[in-house]
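Novice: Sequence first, then the predicted structure, then my questions.
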Amino acid sequence: QAALDDGTGLFTPAASAAPAVAALREHAAAAGVQAMGVVPVAGPEAAHGVLAVGASTARFSQRERTLITDLGRRVGRAVALAEQRHRLLTDTVLEVTFEVRAGSVFARAAVEQGCDLSLEGVVPGDRQTLVFFVRIAGAPADGVRDWLHDHDGVVSVRVVRDQGGEAVLAVGVAPGADLAMAVVSHGGTIRDLSAGPGGERVVAGVAPETDVRALLDALATAFPGVSLAAKRERARGDETGQRDGASLHDALTDKQAAVLRAAFHAGYFEWPRESTAEDLAADMGVTAPTLHNHLRRAQQKLLATVIDSDGGCDPDTPWPDTRQ
């Protein structure tokens, strides 16, 4: 759990005595392990467990640490891809709705600030965080921002737009801080989120074979009082958003899709722009050149798809004469 919370993994030169790897101590001793590395097996949106590597030497070199951490990411991406393919090949999806009145970041924000929050979109951030674009109504945006900024579970927050009665905030949330984060860590995909004075409501999609009772029990360990408000199977053909998301991921890499979604929700394509590339880079925990690279490549791929399918320009429909 410490490796999952840290997001980058743990490396110890004394596996037999390290508290962080106590659960693996017996296996380490039997195998003659001295140094041990434990890194997250994480996909773009959720962690799937940890990868533990033992060595008979006293410690790992920096290069070995980098390679082991990268292996955890690669395994996580492979698991995420396999799960995505499985969901796309399944005719139905299970939609579950959970509610909680306290403990979760957005539930507390809504209650203490007297506002309503609704989800605009969510994208992966840095170190297993998620960036939620939430619409705020009923309270000053600056006040909600300041409250979130002082909350331990929030790693970043900024006002994307403020139109007086309504505002949109980009909120980076750490693992375990919000009910939605806990659902994602157990393999769910967030479809909707809302919060108000009565608490928080999270709608998620999970695999049809998911043991919902076990999932609820797991969520209750971190958020006592959480309840299952609804559960239903939906035909894959009814999942318009899922079909759009699947086609998007077919054309783009996970990082390109995430950056493109973040840019859309943050008003990067509005005129005038509501967020700069530097704002987006800070939200997602990457450098501005990296973000520009992913964004340009994503735009190029989507434009190529649109233009190739358009059939070209009709020579009989010239540009209109705008001089008059």
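Specialist: Perfect, I can see it now.
Novice: alpha carbons only for contacts and neighbour counts from here, please
Specialist: Noted.
Novice: and the closest residue to T90 other than its chain neighbours, what is it in contact with?
Specialist: Beyond its immediate neighbours in the sequence, the residue positioned closest to T90 (CA to CA, 6 or more residues apart in numbering) is R236, lying 7.5 Å away. The neighbours of R236, taking CA atoms under 8 Å, 6 or more residues apart in numbering as the test, are 90-93.
Novice: Got another one to weigh against that:
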Amino acid sequence: MESRHDLATSALETLPITVAIIDDDGEILLTNRSWREFGPGEQSDDHVGVDYLATTATGDDEYAREALTGIEAVLAGERKAFSMEYPCHSPDEKRWFLMRVNRFHRGDERLASLVHLEITERKLAEIAAAENARELRDERRALEHVLERVDGLVRNVTDAAVSAGTRAEIERDVCRRLVETDPYVLAWIGRVDVTNRRLSPREWASNENVPLEDDEIVLDADDTHPAVRALSEGGTQIIQNVASFDGAGRLWPTGAGEQFQSVAALPLTYGDVTYGVLVVFAGEPDVFDERELLVLESLSGTVATAMNALETRRMLTSETIVAVEVTIEDPSLFVTNLSNEFNAAIDYRGQTHARDGSPLVFLIVDRELTDDETDAIEHDREIAVLSDTEDSTVLEVSDPDGLITTLSEHGGIIRECTVSDGIADLAIELPDGRSARSVYDLLDQRYDRVELVSYHEREEPAQTPRGMTTRLESSLTDRQLTALRTAYYANYFEWPRDVTGEEVAASMDITRSTFHQHLRTAQRKLLDELFE
């Protein structure tokens, strides 16, 4: 059976750590296999008899000096143990080791064990953890700075938008507040001229007093401009580095471009209405990250909401209306399709509502239709002939989700609609500029060719026919109003009559007596409104 000494020696050989035993003079008495195999190449020298202290003293670095001092202190009895971590990098990899020195005795002889344990994995993990901690500290400091800046920016822009008395004041103050905040150096807000299809910068501000070029952007031609894309696509557009943007010369005046390195364009939208576009420039590239855009998009929403509130207040306190004339050339438009089918001009006469609440539209064809023509009508809308003469025919058409319904939903009133030779001419009245822009954009998206012929605002007198109509409609029941409108649009009041009361009643799906009862009551209320 092996002695305890032999067993310990055999076990020492199997350890995956480098171990050496030295005496109090620093001479190596014993090493294990890991010690002998450590180092580059094949190595069988056990270093027994080598003066380890002298070898360590030859190292010209702080770790060697620290190791020598610690080992000598242990051998001198000043310390029972000593440990230190040190790097031992090779050309191919980085390595770290832990050295431990422990004193022990064999009889009267003072000895020490030297153990070198590789701790590279732990050291790399510690370095990574320290790096992550540093990055987190830097990120936290940056976030605190951003939050402080953002809080001030949001408060300032919100105050400017909410406290302004006019839209121009909102635009001017918002641009000024933006450029007072790093890293923004210029901001402008543009409005769309729907008549000329131009985007015009209305207000701007710059921290270097750089004037924005008094120019207009052609919406149909400058489709690469971020402001145009923001309007057409309805979302934020970014250029993180303008040096790589081909159309950089269209973003600012000649000679000022070196001050601007990145740009963001945001549509000012409230619901389905777009008031314009906000364009913000920064003096550094790659400024508009996800966090920055979240703040700007929130601010653009605040600005659009404030503009909407101003327009709503103006609508409630003024009698201004917007008159718009447009032409539409698109065979898919129902009245255009019907005009082409009959080879005749068609005029819009008016509208009412059926019993189920769906809109009914009255159209006049400029010639008498034959029975064969009316029988051959095939459309997804219900079409009925109310009356006809030698030179005209009155049609009643259901209009589910059609043009008339769409315009009504935006507060529009069709004053005139004439269709001939494949072109529809419309004259529309709308309550405000917001509704006018929304209606034009809707028509432009829905139909092939839409041309804005005229656009102007006018003040109505305090007492207007519109007000009288509103009061009358509020005093009539739905059936009384439908009976009055249907009779009027069907030429029931002409002499001689183009249509009988029985025919009008049939179109309303009521009896003749019920029709006359509704009509008489509506006529009396109409005369009351007129004379009283």
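Specialist: On my side now, so go ahead. Remember, predicted model here, so these are calculated numbers, not experimental data.
Novice: returning to what we had before: neighbour-wise, which one of the contacts of R236 of structure 1 leads?
Specialist: For those, the largest number of neighbours (other CA atoms under 10 Å) sits with V93, at 21 neighbours.
Novice: Would you mind finding the match for that residue in structure 2?
Specialist: In structure 2, V93 of structure 1 lines up with I321, judged by TM-score structural alignment.
Novice: element containing that match, please.
Specialist: According to DSSP states H and E, I321 of structure 2 maps onto strand 320-329.
Novice: Could you list the residues in contact with that strand?
Specialist: Around strand 320-329 of structure 2, the neighbours that count as contacts under CA under 8 Å, 6+ apart are 422-433, 436, 447-460.
Novice: immediately after it, which helix or strand?
Specialist: helix 334-342.
Novice: That following helix: which residues count as buried?
Specialist: 335-340, 342 (16 or more other CA atoms under 10 Å).
Novice: Same question for stretch 143-155 of structure 1.
Specialist: For stretch 143-155 of structure 1, using 16+ other CA under 10 Å, the buried residues are 144-145, 147-149, 153-155.
Novice: Give me the subset of those lying in strands.
Specialist: Under the assignment DSSP state E, the buried residues of stretch 143-155 of structure 1 contribute 154-155 to strands.
Novice: Tabulate the buried residues of stretch 143-155 of structure 1 (JSON lines), appending distance to S309 of structure 1.
Specialist: What follows is these, written out as JSON lines (distance: CA to CA, whole Å):
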{"residue": "V144", "distance to S309 of structure 1": "45"}
{"residue": "R145", "distance to S309 of structure 1": "43"}
{"residue": "W147", "distance to S309 of structure 1": "48"}
{"residue": "L148", "distance to S309 of structure 1": "45"}
{"residue": "H149", "distance to S309 of structure 1": "46"}
{"residue": "G153", "distance to S309 of structure 1": "45"}
{"residue": "V154", "distance to S309 of structure 1": "43"}
{"residue": "V155", "distance to S309 of structure 1": "42"}
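Novice: of the buried residues of stretch 143-155 of structure 1, closest to V173 of structure 1?
Specialist: Comparing these against V173 of structure 1 with CA to CA places V154 closest, at 4.7 Å.
Novice: how many other residues sit next to the residue nearest to that closest one when sequence neighbours are not counted?
Specialist: In this structure, V154 of structure 1 finds its nearest non-sequential neighbour in V173, 4.7 Å apart by CA to CA, 6+ apart. For V173 of structure 1, the neighbour count with other CA under 10 Å is 28.
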